[in-house]
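[1] predicted coordinates and the sequence they were generated for:
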Amino acid sequence: MLKHNLGYPRIGIKRELKKACEAYWSQKIDLNALFEVGRKIRKENWIMQEIANLDLIPCNDFSFYDHVLDMSFLLGNIPESYLSIKTIENNIDLYFAMARGFQKDGWDIKAMEMTKWFNTNYHYIVPEFYKNQKFYIFSKKIFDELEESKNLFKSVKKIKPVLIGPISYLFLGKEKKEKDKSFHRMDLIENLVPVYIKIINDLKNKGVKWIQLDEPILVLDMSEKEKEAFQYAYKKISQFCSEINILLTSYFDGISENLYLLKDIFIKALHIDLVEDSEQLEKILFFFKESKIILSLGIIDGRNIWKNNYTHSINKIKKTIKYIGENRVMIAPNCSLLHIPINIEYENFIHKDIKNRMSFAKQKIYELNDLECIIKGDKNILLNNFSFFEKNKNSSIFHDKKIKERVKKIKDKDIQRKNPFSIRQRIQKEKFNLPLFPTTTIGSFPQTKEIRSLRNKFRKNELNKEEYDKKIQHYIINVIKKQEEIDLDVLVHGEFERTDMVEYFSDKLKGILSTNNGWVQSYGSRCVKPPIIYGDVNRIGNMTIDWICFAQSKTKKLMKGMLTGPVTILQWSFVRDDQPIYYTAYQIAWAIREEVLSLEKLGIKIIQIDEPALREGLPLKKKNWNFYFDWAIKSFRISSSGVKDETQIHTHMCYSEFNDILKHISHLDADVITMETSRSKMELLKAFSVFSYPNEIGPGVYDIHSPRIPSVEEIFDLIKKASKTLPIKNIWVNPDCGLKTRKWEEVLKSLKNMTEAAKLARIKLSN
């Protein structure tokens, strides 16, 4: 029974990669220093997995920005606009230009589109495809890293290079610059597969025995075109790469519906996700019983931080061994460990009973060893694990009967606004008297080193609360002045007291905790610390009221109250696994509702409840959508529906595909929804127009994930484009996301251009 891993976190335990990339971008370190940090992280990861006694260790799971972008680079899929930049002297700068945009030396090229990786909070750079496109090996990264591992281990027998499979790679991209509607990116499979075959055989010639091809598309409702492309690709790979062991992986759900696609494909091993879909095992065992294929069982949860219940895992392993024999079994996490923090040993301030339930990436690798030992006869490990789970079943740390009872008593009136939007809109327009194309921001403003240092000193008790509050108030007053000078219509307080839009609320709610070092990559150098929902959730006091009300007292303009929605708090946290997820969602929703009503009572007239994670929580299979939307929409409406008609509820969503869920988004019944549309050049608005979305919309008019500053003309053109598909009275003007990761000089210039563009639109488009 082989033990292996699909991928390991690449940011470094102290976020060394983030710091190195940002230092390189700001020209504080050179290329050699950046590459040295990469080498150090890769070495540490490989050694740790070697010590943990893995039989196969992943390679090429490291990335300086994004593994999908790495794949585009490997395949020479680089848009001409970036290749044309004459002042770029090396591949890494070209790579970063694709990810971040390039505005230098007279060049002004936008970053490539970015969206969510399946149903996770990880963002990837979307590949671009055009008709008759050719591919070739451009980047040598995978081969260079293989040599690194060879030098470390003196052999590559244990090294398993990781690649995104050809069908998933095409699926993750978009067709560009193509008027011929008959062109589909899957048409490129015949051009793409020969390059994959060459890469695989080049790796084999360098001594590689195993290669991992990730095809998460297998868990989706695949189209006939995608199915045909899959069978074509893997029959070719089977034919021309027969001397290397191919491990085909799927994750994030089950593959039962697409299992027949593997019938005539000759691969050495198939990896299945038994965390997200354990019921698929029996069907897969029956399907492969007479074959020689090895089954890799994904039984360790690579997306959550709770200890493995060995009894459940052992039952799956034993069942598989009974059907097909121990020699045809591998065990692994269900997916890459990219999505969880690195090491629980660095958390020193978590209650021991809670910490003992937790397992980060390093610990999960060692859980594979425990499972192997149990299979070999060590009953003590299994007994201790069983006793641990039994002990915590009814602990008061995790369970509160009063909170559970409140969720059971939610009534229909708790999820309905008093009047429909058409009536609310008329009341709000009379009350607010905002101009056409009202301007606002999504919430946060730049978080400088000084602000981060201030919060850090407060956490360490180097500042008392009075001193801390005065300094935060100073920042709020300053940002209000800046917004008034820019002439924004609806202001925000800047969120200087908040580290993260979810983590901040975790510190204010019972049943949720924050870690000190539980960093996870969100995109590029952006890392987040997802909170941990370990018990029943309740509001224990004011969360935002003091700061919002102080901000409103310093301006005559409207000040938005800023809250994170229940679904996003849920999705961007590590959620308890001992009760249905919707119970937890309703508990969070009620806590947010209490805060919303308190803000309204104190005179805050516009309240934003952000739900950027609504789309990413969507089950990957459409058959499961209705159940998800039932509880997700109910959760949002619990939090938002208690207010009066004159109180305007905003929500925000970003970097997801919304075209197929607009009906459900409309059921949120938010008065205003803001979302990302700038990177996709307002493509999303076509869907809003076709659907005739009834409420107000703020399509993001500039990309905050890139340092480039959009011009007035560029923003005006986007507003004009929006006005052709949406009613003018319903359009807001705003950035596509929060501004905390940007620099002040970028933000002020961009927002000034944005307000000027809105004023221009009022003159030119008002008719």
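    Cool, got the structure. Here the structure is a predicted model, which means the values were calculated and not measured.
[2] hey, let's count contacts and neighbours off CA atoms from now on
    OK.
[3] where do the helices sit along the stretch 401-550 of the chain?
    401-408, 421-432, 449-459, 465-486, 503-506, 545-552 (DSSP state H, counting those that start in this stretch).
[4] minimum distance to Asp202: which of those helices has it?
    helix 503-506 (45.1 Å; CA to CA).
[5] out of the helices of the stretch 401-550 of the chain, deepest packed?
    Of all the helices of the stretch 401-550 of the chain, helix 503-506 carries the top mean neighbour count, a mean of 22, counting by mean count of other CA atoms under 10 Å.
[6] can I get the helices of the stretch 401-550 of the chain in TSV with distance to Val126?
    Shown next, in TSV, are those (distance: least, CA to CA, whole Å):
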stretch	distance to Val126
helix 401-408	40
helix 421-432	35
helix 449-459	31
helix 465-486	33
helix 503-506	28
helix 545-552	37
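[7] of those, which approaches Asp93 most closely?
    Comparing the helices of the stretch 401-550 of the chain by CA to CA, helix 449-459 comes nearest, at 25.4 Å.
[8] show me what that closest one is packed up against.
    helix 465-486 (3 or more CA pairs under 8 Å, 6 or more residues apart in numbering; DSSP states H and E).
[9] compute the inter-axis angle for the helix it packs on and helix 449-459.
    Orientation check (axes from the mean of the first three to the mean of the last three CA atoms, to 10 degrees): helix 465-486 against helix 449-459 gives 160 degrees.
[10] next one for the comparison:
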Amino acid sequence: MKLVPTSSLGFPRIGPNRELKFALEKYWKGTISQHDLLQVARSVEDAAWALQVGLTKITVGDQYLYDFVLMMTESLGMVPKRFAHLPPGIDRLFAMARGVDGAPALSMKKWITSNYHYMVPEYDETSQIHADFSRFLEDCRRGVATLGADCATPVLLGPVSFAYLTKISAPGVSRSTLVDLLLPVYEALIQELVGLGVKEIQIHEPCLVFNDPSINPLLDAAYPKILAPDVTINMVSYMDDVGDTNYQWLMSAANGIHVVSLDFTRGDTLALVQKYGATKTIGCGLVDARNVWKFDPATALPVLKCLVDKGVIFRIQPSSTLQFLPWTVEREDKLIAESHPALQVLAFAKEKLQEVARLAKVAGCLLDGEDSEHLLSDHESAWKSFVESRQTSQSSSVRDRLQAVQPSDFRRSTDYLERRKQQLKGLPALPTTTIGSFPQTSAIRRVRAAWKKGLLNDAEYQAAMDQQIAYCIGVQETLGLDILVHGEPERTDMVEFFGEQLEGILFTQHGWVQSFGSRCVRPPVFWNDISRPFPMTTREFKVAQSLTEKPVKGMLTGPITILNWSFPRIDISGKDQAFQIALCIRDEIRDLEEAGCIVVQVDEPALREGMPFRTAERDEYLNWAVDAFRLSTAGAKSETQIHTHMCYCEFQDCMHAIDRMDTDVNSIENARSDNATLKAFKSIGYTKGFGPGLYDIHSPVVPSRDEIEAKLRSFLTVLDLDQTVVNPDCGLKTRGWPETIAALRNMVEATAVVRNELSTCLPCSM
């Protein structure tokens, strides 16, 4: 059997027990040293390397402390002027990520179509390139010593993608200018890597998936200029196909690239290979690095047969870095003890390595003309058994209800202008609120842990949570907020909380995935049809509302966010899964209304991140995604005010879709941004309620009252007074109580000052 090479594109960075997360948080609190932090990072990297031994190529230099774009920013020394006074190094990197006094953090955005976040590089009028890649080179040197020069493969974020992602505000500087400034640095860095003895370097250019003609001149300027003649260059792109133009560029002999790694699990990469052929080695990303299912032989085998038939030279690898997956299924004791039907077809990062090895053997058989069925039989039987077990547990009621949905189910009973007259009468202009969550304290976590261990019964646990709710309401009453929240002490995560209560969704014990920095999430796994067996939030709402005369928001997560922040099924469409969730949320809103709720927030921060790059696919996605949201909310009474919340994404290419969601109030992340987003919404005629974030909740810095006043005044130069709602950027669960109270006090006081300036304390109908 012919040996087919294998490669990794990266492994989870947080460790099997979230070691890096906890080390980061200890370092930020000052309880461990920088040396201790780096030791933890290296131990996690060592564990990842040990699991990958056996692959032909293993990545090195990619154990980042926050995110890989930020690491490149710091290594280049390309800091905006507000951080220029700080000495280079890890502490400056964290300052750019989290902010320091007088210096707001870099903007944060979602990474291509994922729930991973990256810090947006900035190039202003004072920025310069002062490169220092000594830590990166030391990590690569350590990788070479551990894995060998033939195997260890350094990873670089390519200059074109870095420039493409950078926010440029310096006069006369364009992306092209920035690329020109970066080229000498990359050229020297690649030469240093060659000096370590490595035989291959991965250059990740994820911008290749974007359908943007301005990318090609930048690529031509960079390649092969920065490349060395005596090292193999593997250019990597992922999360979609690269399109016709970029594929042809990749296959050009003129660019100096030897290996082209592509995602065969999304988009239509195979069609590009069939259409244009492949003149270079293809890194066949056939093992899905974005979902937790084992490969389906019925899908994988035709791809391999096509590559073999066309004579393509290829290697087998995951579709992207495995950082988007949990560490291993082996630690899921509960699922194993239950013999859950899905367990036989689940594969996390460690298991994906086994999937790579299995497909490499299948490919070897195909190349030698040998039978490969014996290598696939257990996969086929596992999938068959899983599908059969799912069918026996499915109920036709979910699908019957979806088939009965009518066009009227997607429309509110009255239009916005008529509804707003009936909603939340008596509130002042510029009503103040928060996005939903309050600090998840160590006391809350201890109570939750005791309850899960059986040390507290349900009644005792609920009583403890009710005390936390009472405290949250008391704080908000004292501060003078206008629309209150119950604080969500019972919720570990905005998706996990709902997923645990819905049928057809399973949860892991240790399935943690990094979202950004030390923030980790545990995505649900959709394995069956989804339904809601009982109300999920009404008990806590009733407790909170009983403690105040002010309106308390019902807090829900929208269907698209639950879908996009989960590992979905692969046998039915995303639309069908979103609509199933939408019906559950629709029923929950009805129950909240019956409990006396008159304002409900249905968060959809993930609406934009699931949007495809190609126009036709994008329009189709936005149509059904917005329909799913409307199916969730359209059953609400006219007097019920529906809010939503969106954060950390580009809104410009989906604003009309957001308008079509027909919410009464939309709050967005805006504290790290200027007013460009507000102006863009205004330009499309957006007239509904709007709550742009006044301060950055991801920074430990407490904004002053003067800063918030200035920000609010700037909002009112764009927004109408009667459409503006005052709120922070996002939920406050990651902050401590002292800074939360201080920041909200400043927000409420700043709002009062602006109200008085405008001489408008009259009630509005917002």
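    Cool, got the structure. Since we're looking at a predicted model, the values are computed, not measured.
[11] would you pull the TM-score for this pair?
    TM-score for the superposed chains, counting by TM-score structural alignment, normalised by the length of structure 2: 0.95, backed by 744 aligned residues with a CA RMSD of 1.6 Å.
[12] for Leu163 of structure 1, which of the helices of the stretch 401-550 of structure 1 is the nearest?
    Closest among the helices of the stretch 401-550 of structure 1, once you apply CA to CA, is helix 503-506, at 32.8 Å.
[13] which residue numbers in structure 2 does that closest one align to?
    Using TM-score structural alignment, helix 503-506 of structure 1 lines up with residues 496-499 of structure 2.
[14] next: stretch 536-552 of structure 1.
    With TM-score structural alignment as the criterion, stretch 536-552 of structure 1 aligns to 529-545.
[15] can you get me the start-to-end distance on the matching stretch?
    This stretch, stretch 529-545 of structure 2, spans 33 Å end to end (CA to CA, to the nearest Å).
[16] quick one: contacts of that stretch?
    394-395, 398, 466, 469-470, 473, 485-486, 498, 501-505, 551-555, 577, 580-581, 584, 588, 591-592, 595-597 (CA atoms under 8 Å, 6 or more residues apart in numbering).
[17] recalculate using a threshold of 7 Å.
    Contacts to stretch 529-545 of structure 2, defined as CA atoms under 7 Å, 6 or more residues apart in numbering, come from residues 394, 398, 466, 469-470, 473, 486, 501-505, 552, 554, 580-581, 584, 588, 591-592, 595.
[18] in space, not sequence, find me the middle residue of structure 2.
    The residue lying closest to the centre of structure 2 (CA atoms, centre = their mean) is Asn115, at 1.1 Å.
[19] aligned partner of that one in structure 1?
    With TM-score structural alignment as the criterion, Asn115 of structure 2 pairs with Asn121.
[20] ok, the nearest residue to that match once chain neighbours are set aside - contacts?
    Nearest residue to Asn121 of structure 1, sequence neighbours excluded (CA to CA, 6 or more residues apart in numbering): Ser522, at 6.2 Å. Residues near Ser522 of structure 1 by CA under 7 Å, 6+ apart: 121-123, 528.
[21] and what of Glu683 of structure 1?
    So Glu683 of structure 1 contacts Thr677 (CA under 7 Å, 6+ apart).
[22] ok, the one 10 residues further on next?
    Counting by CA under 7 Å, 6+ apart, Tyr693 of structure 1 makes contact with Ser666.
[23] tell me the SS of it?
    coil (DSSP: H, G, I helix; E, B strand; the rest coil).
[24] how close does Arg39 of structure 1 get to Leu146 of structure 1?
    From Arg39 of structure 1 to Leu146 of structure 1 the distance is 12 Å (CA to CA).
[25] the two: who's more crowded?
    Of the pair Arg39 of structure 1 and Leu146, Leu146 is the one with more neighbours under other CA atoms under 10 Å, namely 24 against 15.
[26] how about the helices in the stretch 201-350 of structure 1?
    Under DSSP H, counting those that start in this stretch, the stretch 201-350 of structure 1 gives helices at 224-240, 280-288, 310-324.
[27] post-alignment, the second one versus structure 2, mean distance?
    What that stands for is helix 280-288 of structure 1. In the superposition against structure 2, helix 280-288 of structure 1 averages 3.3 Å from its aligned positions (mean CA distance after the TM-score superposition for structure 1).
[28] for the contacts of Ser522 of structure 1, which two are the farthest from each other?
    Largest pairwise distance in the contacts of Ser522 of structure 1, by CA to CA, is 12.4 Å, between His123 and Val528.
[29] contacts only, for Leu513 of structure 1.
    Contacts of Leu513 of structure 1 (CA under 7 Å, 6+ apart): 506-507, 531-533.
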